[in-house]
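# Here's a sequence, model it:
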Amino acid sequence: MNHQSLSAFIWSVADLLRGDYKQSEYGRVILPFTVLRRLDCVLEPSKAAVLLEFEAKTKAGLNPEPFLERKSGQRGLYNTSPLDMKTLMGDQDHIRENLYSYLQAFSPAVRDIFERFEFHAQIDRLAKAKLLYQVTEKFAGIDLHPEAVDNHQMGLVFEELIRKFAEISNETAGEHFTPREVIRLMVNLIFVEDDDVLSKPGVVRTIYDPTAGTGGMLSIAGEYLAEHNPQARLTVFGQELNPESYAICKADMLIKGQDIASIAFGNTLSEDGHHGQHFDYMLSNPPFGVEWKKVEKDVRKEHEQQGYNGRFGPGLPRVSDGSMLFLLHLISKMRPTKDGGSRFGIVLNGSPLFTGGAGSGESEIRRYVLENDLLEAIIGLPTDMFYNTGIATYVWIVSNRKPAARKGKVQLIDASGYWQKMRKSLGSKRKELSDAHIERVTRLFGEFAEASEDGRPISRIFKNEDFGYRTITVERPLKDEHGKPVIGSKGKQKGKPQPDSSLRDTENVPLSEDVDTYFKREVLPHAPDSWIDHDKTKVGYEIPFNRHFYVFKPPRPLAEIDAELKACTDRIKQMIEGLSA
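Predicted coordinates for the structure are as follows:
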């Protein structure tokens, strides 16, 4: 049975739920039951041996856990109940109690998944609706044994179900669900320069997502590597804040044979679930424009007390948008360059490109990224690509192991014109990337060259310092009632003209230009008595992405506009005459 027909069969359970459950709630029943049936089938061959081992080790007063894992042949997975889903069917009157008992007998890591799903609440609800036996019977009848459905196929089934539920529950989809084609593009971009390394037999690499959601990014990265090198092994790590998404992600990893202990629960910014660990690759789609007030105390404490030894040394963005904190978090998780380094992709909105002037938290974070030569590329995506927002989004590719050609440079790719209309909109998502679009952007990145299409630039390359500037403070003299400059009489200001704060101004001077040369050319001709207060000079960085791809379109000739207006007014005149006739 292929994964489409298998998931369609599982989907048929929805017919039983219709009426008692809203469509957006189907996933709360179907996802945990799918996981339960898969685990039930995986453990079936070792069931008898595990029960004997449990009895023996319990009698001997030993902790049975490590012995049971060995007997089951599954890391973190076993069940000590004599029940299974088939035997549950033999006692219709006590289905609820027996199902509870069966769930409680799973290993702690698996029990945690069902608790985060709040599966007990669903069992109660199904029992009250007199549907529990029928739903359990449906799932007990599906063959999800590994011989019938291998880990890869099971992963595809589970992903398809997750996607279906995300699509019919658009109010939360964008929070925890990144469109598959966007993930595929990001995965291509972080792996493309390492194809030679990744094709070596037996290569092992780690990948991490601090905002793992339901695990889509980690899954697609695993698929990519499996396609390109079946001998390569990708060990996945993640953290997720939403309990249901965390349960789905952990379940997905368990189904695929990954170590579920590597998926942590909690807020990544206030409680790093992988403290002190570093990774080869990372991917993240953090929430856009979401304030970080809840974790402000912890984040500020880390910034102030640990500085660059912590995650947030370079600076803190304004409290209204925490997405740049995830950028800093990922940078802190990069493997040191001497150990092979890292590359990561993160989706951000437009704000981190330019929000905040020189000296602000946002500018200081950009400064840190650019002055340490960590930014490889930024790709501008089309609008209407995500489920919960239609705004423009950008993929940043960050690495501390840039190839020689990229050192000291940043590539900007405008992919905003690469999209096709979806047959059916999903929330705010109306556009999608085709395979050809993904391939084109990947090639533009891989070629690392300037490029144009239809007279429009689509790939541009800049030096890191092209995005930097100095904000200089221009002072004008304070004058007394006779119009003469006021001269300071004390301390450092003695003998110097005093500034008039009401006339104070600032100018942004590109880093590539000498400040005094700029001042003489741009300021002194207009204000001959002005001077620069060098003590107030600040360095800032911004990336005005759209400005670099702007193509000037000259206005139409005036005669053409006049003729069009005349035709329009003549038409209105005729309509009025027709009404009054």
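
# From now on I want contacts and neighbour counts done on CA atoms only, so please keep to that.
Will do.

# thought Arg318 was touching Gly361?
Yes: the criterion here is CA atoms under 8 Å, and Arg318 meets it with Gly361 at 7.1 Å.

# mind listing the strands for the stretch 201-350 of the chain?
Secondary structure of the stretch 201-350 of the chain (DSSP state E, counting those that start in this stretch): strands at 204-209, 233-240, 263-265, 281-284, 343-349.

# quick one: buried residues of stretch 149-168?
For stretch 149-168, the neighbour count (16 or more other CA atoms under 10 Å) marks 149, 151-163, 165-168 as buried.

# and what of stretch 77-92?
So for stretch 77-92, counting by 16+ other CA under 10 Å, buried means 77-81, 83-85, 88-89.

# residues making contact with it?
37, 40, 43, 47, 50-51, 54, 68-69, 72, 95, 98-99, 101-102, 105-107, 109-110, 133, 136-137, 140 (CA atoms under 8 Å, 6 or more residues apart in numbering).

# So which residues of the stretch 451-581 of the chain form strands?
Taking DSSP E, counting those that start in this stretch as the test, the strands found in the stretch 451-581 of the chain are 451-453, 456-463, 468-475, 505-510, 531-532, 538-541.

# helices and strands around the fifth one, which ones?
Where contact means 3 or more CA pairs under 8 Å, 6 or more residues apart in numbering; DSSP states H and E, strand 531-532 is packed against strand 468-475.

# what's the offset of the strand it packs on from the middle of its chain?
Centre-to-centre, strand 468-475 and its host chain are 35 Å apart (CA atoms, centre = their mean, to the nearest Å).

# Asp529 is in contact with Leu478, isn't it?
No: counting by CA under 8 Å, Asp529 does not reach Leu478; the two are 10.7 Å apart.

# So those two - more neighbours on which side?
Counting neighbours by other CA atoms under 10 Å for Asp529 and for Leu478 shows that Leu478 has the greater number, 17 against 12.

# ok, that one to Pro525 distance?
As judged by CA to CA, to the nearest Å, Leu478 and Pro525 stand 19 Å apart.

# and the strands of the stretch 201-350 of the chain, which is most packed in?
Comparing the strands of the stretch 201-350 of the chain on average neighbours per residue, with mean count of other CA atoms under 10 Å, the densest one is strand 281-284 at a mean of 27.

# this one next, for a side-by-side:
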Amino acid sequence: MNNFQDKVNFIWTIAELLRGPYKKEEYGKVVLPMAVLRRFDCVLEDTKEEVLKQNEKYKHLPQESKDEILNRVAKQNFSNTSKYDFSKLLVDSDNIADNLRDYINGFSKTARDIIEYFDFDKQIEKMDRNNLLYLVVKRFSEIDLHPEVVSNVEMGYVFEELIRRFSEHAEAGDHYTPREVIRLMVHLLFMEDEEILTVPGITKTLYDPCAGTGGMGSVAQEYIREHNPTAQLIFFGQEINEESYAIAKADILIKGENAQNISFGNTLSKDAFPNVKHEYSISNPPYGVEWKPAEQAVRKEHEEKGFNGRFGAGLPRISDGQLLFLQHLVSKMKPVTKDNPKGSRIAIIMNGSPLFTGDAGSGESEIRRYLIENDLVEGIVAMPDQLFYNTGISTYVWILTNNKSPLRKGKIQLVNGIYFYQKMKKSLGNKRNELTKEHIDEIVRIYGDLKEGEHCKIFDNEDFGYRKVTIERPLRLNFKIDENRVQELYNQTAFNNLAKSKKKGEAGLKEIEEGQHQLQQQIIEALLSIQSGEIYKNREVFIKILKQLFKDKDIKVNATLLKAILSALSVKDETADVCKDSKGYVEADTDLRDTENIPLNEDIYEYFEREVKPHVPDAWIAEDSIKIGYEIPFTRHFYQYTPLRSSQEIMEEIKELEEGIMEKLKKVMG
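The predicted model follows:
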């Protein structure tokens, strides 16, 4: 770890050389590709001369065939046929820009493509123009980034720490997850599978749809090597950020793995590996980030493919795509078969939103419903806050599997790990807390023991489900004809429309004056002619009175207008008779409408009789309103009551603060 920090500090001193022509947030445009180039340079150093000899020998071959031969000579998945390396570039300072371009163009195609993702040629020109290029190359030539000096895992640290420094204000989850958090996720991911940890020569795959610089894959591979040196964990990843993608691909290349396993692009809009399933997946998708760029493709897949696609369970609100990534990972799970008896496991870290956002019937709730009813959610671990560099929010590690152990079937384990951390001596951005090895071991132990306690609770799947039921109460109105209520007619749209015309100009005004306006006056005069102050508490009786009145006065009133008149002349009255519709059914009062979330493991009607009827005897359940919802109220299950402090204690504290302030003021004033 010290080795990693020393390298970061040294490279940062090189970045500081760019000050002036470059803003701090632009340092990465130079430093990241230069670090990749220097890493490549160190890796190829021992075989450089032999590659040049063989290049001359096989120069007549097609480029693709020649690259294949030279890569074997270089003992890597890439090679470089330029006569230059970092040391030789320094010999000719006057032509260093052209020579550096020659050096870059000498790489075999896969490595050259990586550098192109940095769009580095512009920076070569800019540094050369500002007399910085020679100095930057010289300083990078002084640092040894050979894998024997800086391991792949440490190099991942270097890149990610540099990215953090260059991107202090980046969105949470945009770049990388602290390594101690990844280590915890990796422990939880592999803890139920003894096979990969013990069987010699076993091969399995790990996938990350938001790969970043490949850090999660590197930590997982390191973990497997520690436990089973002959095992192979092949990493697949997709990344949308060009610089992070280039770094991840460079790392894969140097490890000697297949560079095609790292792909560029938006995972949600286009899966780079549509036909590949995995035993393991691990991810930290962006939190609270809009998925609008992928909306068209996602909606099309959801509507046309349903559960045959990736997003069959539902779509979350456009402002947060975390549950889309989770569904995508579920679609990548290898099914349980004879050749894959353990099925697949997923470790994904998200913020609190996927636990509870969205009411019954919403996209979020339907996704949770699908996951829980299919028994895919094994456990969720709440993490301490202030663990991430770019955000202080609380996060949760979800563990999913399509093959739960017998003790876990039909269950979901919640582990409250928010107290397992230590304060950092020095904050890094928003990161003020960190997990030690002891904290990780303790959380893993609690998770593995599967025993309820202070930090662990175990629930049946259906404990997180509920039925959202609409409770209706009858509409009760009284009716009266007096001047105040008659004036309310002018607040009714249907009545006001009588004084409007679709005709324009004079014709319209004439129609209003002669027709509709006159009808308004007739209705008002007719109503006031029978005002008596009497209150009617039965709507059917009052309707008969109105209809007879309008018949006697020869006033034609349609159903819409009659409804408006009734609305104007009525007020709510709990002592009135219930209102019924034309079919004799009791009409509901929308103002009194309420909902109840009834746990799935309770009978709706028993709950209604016990919890609702005693308080509102005239209520009933709207049978067609029942919706099933799922939420995981994590915090509620671990809530601990903290007694309020006494007023005397608070007053004493205020007094102490006031005295302290006065002392400081005295020093300032005097």
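
# For the residue lying closest to Arg225 of structure 2 once chain neighbours are set aside, give me its contacts.
Spatially, and ignoring its direct neighbours in sequence, Arg225 of structure 2 is nearest to Ala231 (6.8 Å; CA to CA, 6 or more residues apart in numbering). Residues near Ala231 of structure 2 by CA under 8 Å, 6+ apart: 196-197, 199-203, 224-225.

# Just give me which of the residues you listed are shared by structure 1.
Compared against structure 1 with both residues aligned by TM-score structural alignment, their matches' CA atoms under 8 Å, these retain 197, 199-203, 224-225.

# Now render those residues as JSON lines, adding distance to Ala576 of structure 2.
As requested, the kept ones among the contacts of Ala231 of structure 2 are exported to JSON lines (distance: CA to CA, whole Å):
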{"residue": "Leu197", "distance to Ala576 of structure 2": "74"}
{"residue": "Val199", "distance to Ala576 of structure 2": "78"}
{"residue": "Pro200", "distance to Ala576 of structure 2": "82"}
{"residue": "Gly201", "distance to Ala576 of structure 2": "81"}
{"residue": "Ile202", "distance to Ala576 of structure 2": "78"}
{"residue": "Thr203", "distance to Ala576 of structure 2": "76"}
{"residue": "Ile224", "distance to Ala576 of structure 2": "75"}
{"residue": "Arg225", "distance to Ala576 of structure 2": "78"}
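
# From those residues, list the buried ones, please.
Buried among the kept ones among the contacts of Ala231 of structure 2 by 16+ other CA under 10 Å: 197, 224.

# which of the kept ones among the contacts of Ala231 of structure 2 lies closest to His187 of structure 2?
Ile224 (9.9 Å; CA to CA).

# That closest one and Leu206 of structure 2, how far apart?
Taken as CA to CA, the span from Ile224 of structure 2 to Leu206 of structure 2 is 11 Å.

# which neighbours do those two share?
Common contacts of Ile224 of structure 2 and Leu206 (CA under 8 Å, 6+ apart): Leu233.

# biggest helix in structure 1 by residues?
Determined from DSSP state H, the single longest helix within structure 1 is helix 558-580.

# about what we covered before: out of the strands of the stretch 451-581 of structure 1, indicate the one that is most buried.
Of these, the one with the most neighbours on average (mean count of other CA under 10 Å) is strand 538-541, at a mean of 23.

# That strand vs structure 2, average distance?
Compared with structure 2 after the fit, strand 538-541 of structure 1 shows a mean deviation of 0.4 Å (mean CA distance after the TM-score superposition for structure 1).

# List of residues touching that strand?
Outside strand 538-541 of structure 1, the residues within contact range by CA under 8 Å, 6+ apart are 354, 357-359, 363-364, 366-367, 467-472.

# want to throw the residues you listed into TSV with distance to Ser323 of structure 1?
Below are the contacts of strand 538-541 of structure 1 laid out as TSV (distance: CA to CA, whole Å):
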residue	distance to Ser323 of structure 1
Phe354	13
Gly357	17
Ala358	19
Gly359	18
Ser363	14
Glu364	15
Arg366	13
Arg367	16
Phe467	20
Gly468	21
Tyr469	23
Arg470	25
Thr471	25
Ile472	29
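
# Which of these sits closest to Phe326 of structure 1?
For the contacts of strand 538-541 of structure 1, the residue nearest Phe326 of structure 1 by CA to CA is Arg366; the value is 13.1 Å.

# Which residue in structure 2 aligns with that closest one?
Under the alignment (TM-score structural alignment), Arg366 of structure 1 pairs with Arg368 in structure 2.

# In this structure that match contacts Glu631, no?
Yes: using CA under 8 Å, Arg368 of structure 2 is in contact with Glu631, at 7.1 Å.

# the more surrounded of the two?
Using other CA under 10 Å, the more surrounded residue of Arg368 of structure 2 and Glu631 is Arg368, with 27 against 22.

# where does the more buried one land in three-state SS?
Following DSSP: H, G, I helix; E, B strand; the rest coil, the label given to Arg368 of structure 2 is helix.
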